[in-house]
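1. Sequence first, predicted model second:
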Amino acid sequence: MYLITQIIVLFAILIGNSIQNELMESKITNDGYKTEFHTVKTSDGYFLQLVRIQNDDEPPENAPVMLLMHGLFQSGGIWICQNDTKNSLAYQLRDAGNDVWLGNVRGTTLSQKHEKWDKDQNAREFWDYTMHEMGTIDLPDMIDYILNVTKQGKLNYVGYSMGGTNFFILTSMIPEYNEKISNAYLIAPAVFLGNAQSELMHQIANNAELIQADWELWGVHRLGFTPDLFTLTMNAICGQSRFMQEICKSTVLRVIGQENDETDMNNLAETRKYYTDMASTQQILQYFQMINSGKFWPLDFKNEKKNIYKYGVPTPTDYDLSQVKVPITVFYGTADGLVSPKDAEILKEKVSTIKNQFMLEKWNHLDMVLGKNVRTAIHDRIIEDLNAK
């Protein structure tokens, strides 16, 4: 029963309520910047929203282009959600003279339209994807669109967590895109997960087949909460007593990693509305398989016909990381419950173009984007490296 409660709390806390165009635009405007919303139609019919950050000055001609990609259960709002705007990477990069774009993959609130399918009425078809499609379709289509608008030949890539997953899927599956990315800065990239330090995630992943069967039985194709349902759920579970509040806090920390001087739980609660979002259940299952196997590979549907339809082979194989040619800088935390130091080292062994790797002592998974000192520990290093080019 305690594990079930933790699973419910986990998804309620991490998913939260989704950001809308108006909310993001209002936040960015209040922070003193301007927005441009761009729509990209993917080759398989999804309409994705890109958000371009502007200020009073136009980006100089040939300004470095930056594409920032979010993690699971997040939107591009993760890069502008900090209460202190000085700690928001999108603003830092824009102030440094870069042309900044925030990506939103399929299924996030800003990217929930399809040319044929409604996300609710045609849920089975709409949500039938994993990170494989994000890496092989969403990312290349967004990159091509941005390069066409900016008249540039290359861009720089920043990816957090799933943003790292999708980056490596792209560069291993479509190697020609290595030539379109000058540098990649990957923050807690979720690639190898077999040594995840969160025991709770291992417990959940070990029950992946049972969870999948329940989702299929109930017709669940996505995970997410409307604002009203989120508030109701959180009040019902976490707002009744100090004991339940501690369970909620403990559950979050059992997934992301231990609390430390970098972690600001109050800031996490206040900013959650600006970045939390939805995901397909198939994305979750892919991560469960990656945790259980320790491999970086597509979701195995355990169905030859489905695998052949998706990948062209009866059984999917590991992504070929030897194809990756982009110069990469990686940041990871020693207290991260998901991306462990051991798995970060495995990634470095597999990818020869990782030129820099920064280990942040006692930082957990969310500290890597919401930590109190994220500006000096991560953002300044990214900008310094860009300026050295």
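-> Alright, I've got the coordinates. Residues are numbered from 1 along each chain as shown.
2. from here on, contacts and neighbour counts on C-alpha atoms
-> OK.
3. list the helices and strands the helix or strand residue 4 falls within packs on?
-> Using DSSP states H and E, residue 4 sits in helix 2-15. For helix 2-15, the elements it packs on are helix 227-238, helix 242-256, judged by 3 or more C-alpha pairs under 8 Å, 6 or more residues apart in numbering; DSSP states H and E.
4. Tell me what angle that helix forms with helix 227-238.
-> Angle between the axes of helix 2-15 and helix 227-238 is 140 degrees (criterion: axes from the mean of the first three to the mean of the last three C-alpha atoms, to 10 degrees).
5. putting a second one here so we can go through both:
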Amino acid sequence: MIDHILQVTKTERVSCIGHSMGNAVFMVMLALRPEYNEKVQMFVGLGPFAVVQMDLDPVSQLLLPQVLDLVKFNKNTKATDLFRRKKVNPFVIPCWSAPTICVAILTQFLGKDNDHGTCANLMPIILGYFPSGTSNKNFHHLLSLREGNFAHFDYGTSEGNLAHYNRISPPEYNLTRVRVPVSLYYGETDSVCSTKGMKAQVKALPNLVQVSVIKGYNHMDFLLASNTRQALYENIMEDLKTAHTINNANESNDLPHNKMNIFDLKEFRKTAIKSLVKGAKEKQKSKLNRLKKKYKTKKLEIKPEIENMWADIKTKFEERKLDKKLKEENFLKKDPKITVEY
């Protein structure tokens, strides 16, 4: 994808943005193919899945082994299998009818449901692609990384790992090879990529330039929240505009405090309401000024017309008055006994 974009656009480097597994894919690419550091200007990770600590609720923790056992029987050989690519995902139909229920079910496993508003009508679109198109192996791989060990796929036996890696346990991905400037955004209530694993992720990357925690965001809010523009996208655009250079900010175990941003939803609402009120007042004032200006212009335009109209009326009135007087004078000439007083 990167090579194709560079070839078509004739540019030297491209910036990348990844959500969840998109972050893992990017990190794996640079760990295994470090030459791509020269082709990427910057990477932005949303709900970054790599060195993670899942913070699942007790119910999800209890169900997880059963889910993994069930997935083993899903061989992706039949059209009805869970991960098989389909023209129309059957999940789309119920979520088209009741999108808010689908969001509620999804957030049960991906983090706390918050009150900042959700674009639930996007759910059928997302489910048009998810979870079809992946595999059992990929599903198992992602869940095996939930305790912070960002490593290759574990084949489950010493023999399987020896055959593939020449060692009894899968090797970890070497993230020191990720030299691209990286900006990460975590959700405060995200249970899949929780803030518990944030420090380990920061320490693993040699060129992390910024870490943000979005208050009240779960794992799906990066895609579905109604305030993503103000809380997220405007900051990402600023990240991409900034020229970053390699630094050693992450040599210590501490987070880069001067680069930690907290997005406060309540403060955002206050600011948004003030901005809306101010905008409405300015709009009303501007509209009133336009009307005044329009009235003044119209008044100047119609003033000569009104004056001409009154002049015409006055002239006609005088003409009629004179005409009446002449008629009466003619009438008196015919009959001198009649007198008329004016």
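-> Cool, the structure landed. Source: prediction; values computed, not measured.
6. just to revisit the earlier point, figure out which of the helices and strands packed on helix 2-15 of the first structure is closest to residue 188 of the first structure.
-> Closest of these to residue 188 of the first structure is helix 242-256, at 11.1 Å (criterion: C-alpha to C-alpha).
7. that older thread, the helix holding residue 4 of the first structure: which residues count as buried?
-> Residues of helix 2-15 of the first structure classed as buried by neighbour count (16 or more other C-alpha atoms under 10 Å): 6, 9-15.
8. For the helix or strand following that helix, name the packing helices and strands.
-> Later in the chain than helix 2-15 of the first structure, the nearest helix or strand by DSSP H and E is helix 21-30. Packing contacts for helix 21-30 of the first structure, counted by 3+ C-alpha pairs under 8 Å, 6+ apart, involve strand 34-41.
9. again, only using 10 Å
-> Using 3 or more C-alpha pairs under 10 Å, 6 or more residues apart in numbering; DSSP states H and E, the elements in contact with helix 21-30 of the first structure are strand 34-41, strand 46-54.
10. Tell me the buried residues in it?
-> Judged by neighbour count using 16+ other C-alpha under 10 Å, the buried positions of helix 21-30 of the first structure are 24-25, 27-28.
11. so it matches what in the second structure?
-> Under TM-score structural alignment, helix 21-30 of the first structure has no counterpart anywhere in the second structure.
12. Can you give the distance from that helix to the centre of its chain?
-> Its chain's average C-alpha position is 20 Å from that of helix 21-30 of the first structure, according to C-alpha atoms, centre = their mean, to the nearest Å.
13. got it, and stretch 2-17 of the second structure?
-> Relative to its parent chain, stretch 2-17 of the second structure has a centroid offset of 23 Å by C-alpha atoms, centre = their mean.
14. cool, and stretch 206-216 of the first structure?
-> 23 Å.
15. swap in stretch 23-37 of the second structure?
-> Distance of stretch 23-37 of the second structure from its chain centroid, counting by C-alpha atoms, centre = their mean, is 25 Å.
16. The first structure: matching residues for that stretch?
-> Counting by TM-score structural alignment, stretch 23-37 of the second structure lines up with residues 164-178 of the first structure.
17. got it, and stretch 296-308 of the second structure?
-> By TM-score structural alignment, stretch 296-308 of the second structure lines up with nothing in the first structure.
18. Give me the contacts around that stretch.
-> 290-295, 309-314 (C-alpha atoms under 10 Å, 6 or more residues apart in numbering).
19. Check the secondary structure at the closest residue to residue 78 of the second structure other than its chain neighbours for me.
-> Leaving aside its chain neighbours, residue 78 of the second structure sits nearest to residue 84 (7.6 Å; criterion: C-alpha to C-alpha, 6 or more residues apart in numbering). Three-state assignment for residue 84 of the second structure (DSSP: H, G, I helix; E, B strand; the rest coil): coil.
20. give me every residue that touches residue 84 of the second structure.
-> So residue 84 of the second structure contacts 74-78, 131-135 (C-alpha under 10 Å, 6+ apart).
21. want to throw these into JSON lines with secondary structure and distance to residue 156 of the second structure?
-> What follows is the contacts of residue 84 of the second structure, written out as JSON lines (DSSP: H, G, I helix; E, B strand; the rest coil; distance: C-alpha to C-alpha, whole Å):
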{"residue": "74", "secondary structure": "coil", "distance to residue 156 of the second structure": "18"}
{"residue": "75", "secondary structure": "coil", "distance to residue 156 of the second structure": "18"}
{"residue": "76", "secondary structure": "coil", "distance to residue 156 of the second structure": "20"}
{"residue": "77", "secondary structure": "coil", "distance to residue 156 of the second structure": "23"}
{"residue": "78", "secondary structure": "coil", "distance to residue 156 of the second structure": "25"}
{"residue": "131", "secondary structure": "coil", "distance to residue 156 of the second structure": "24"}
{"residue": "132", "secondary structure": "coil", "distance to residue 156 of the second structure": "25"}
{"residue": "133", "secondary structure": "coil", "distance to residue 156 of the second structure": "24"}
{"residue": "134", "secondary structure": "coil", "distance to residue 156 of the second structure": "20"}
{"residue": "135", "secondary structure": "coil", "distance to residue 156 of the second structure": "17"}
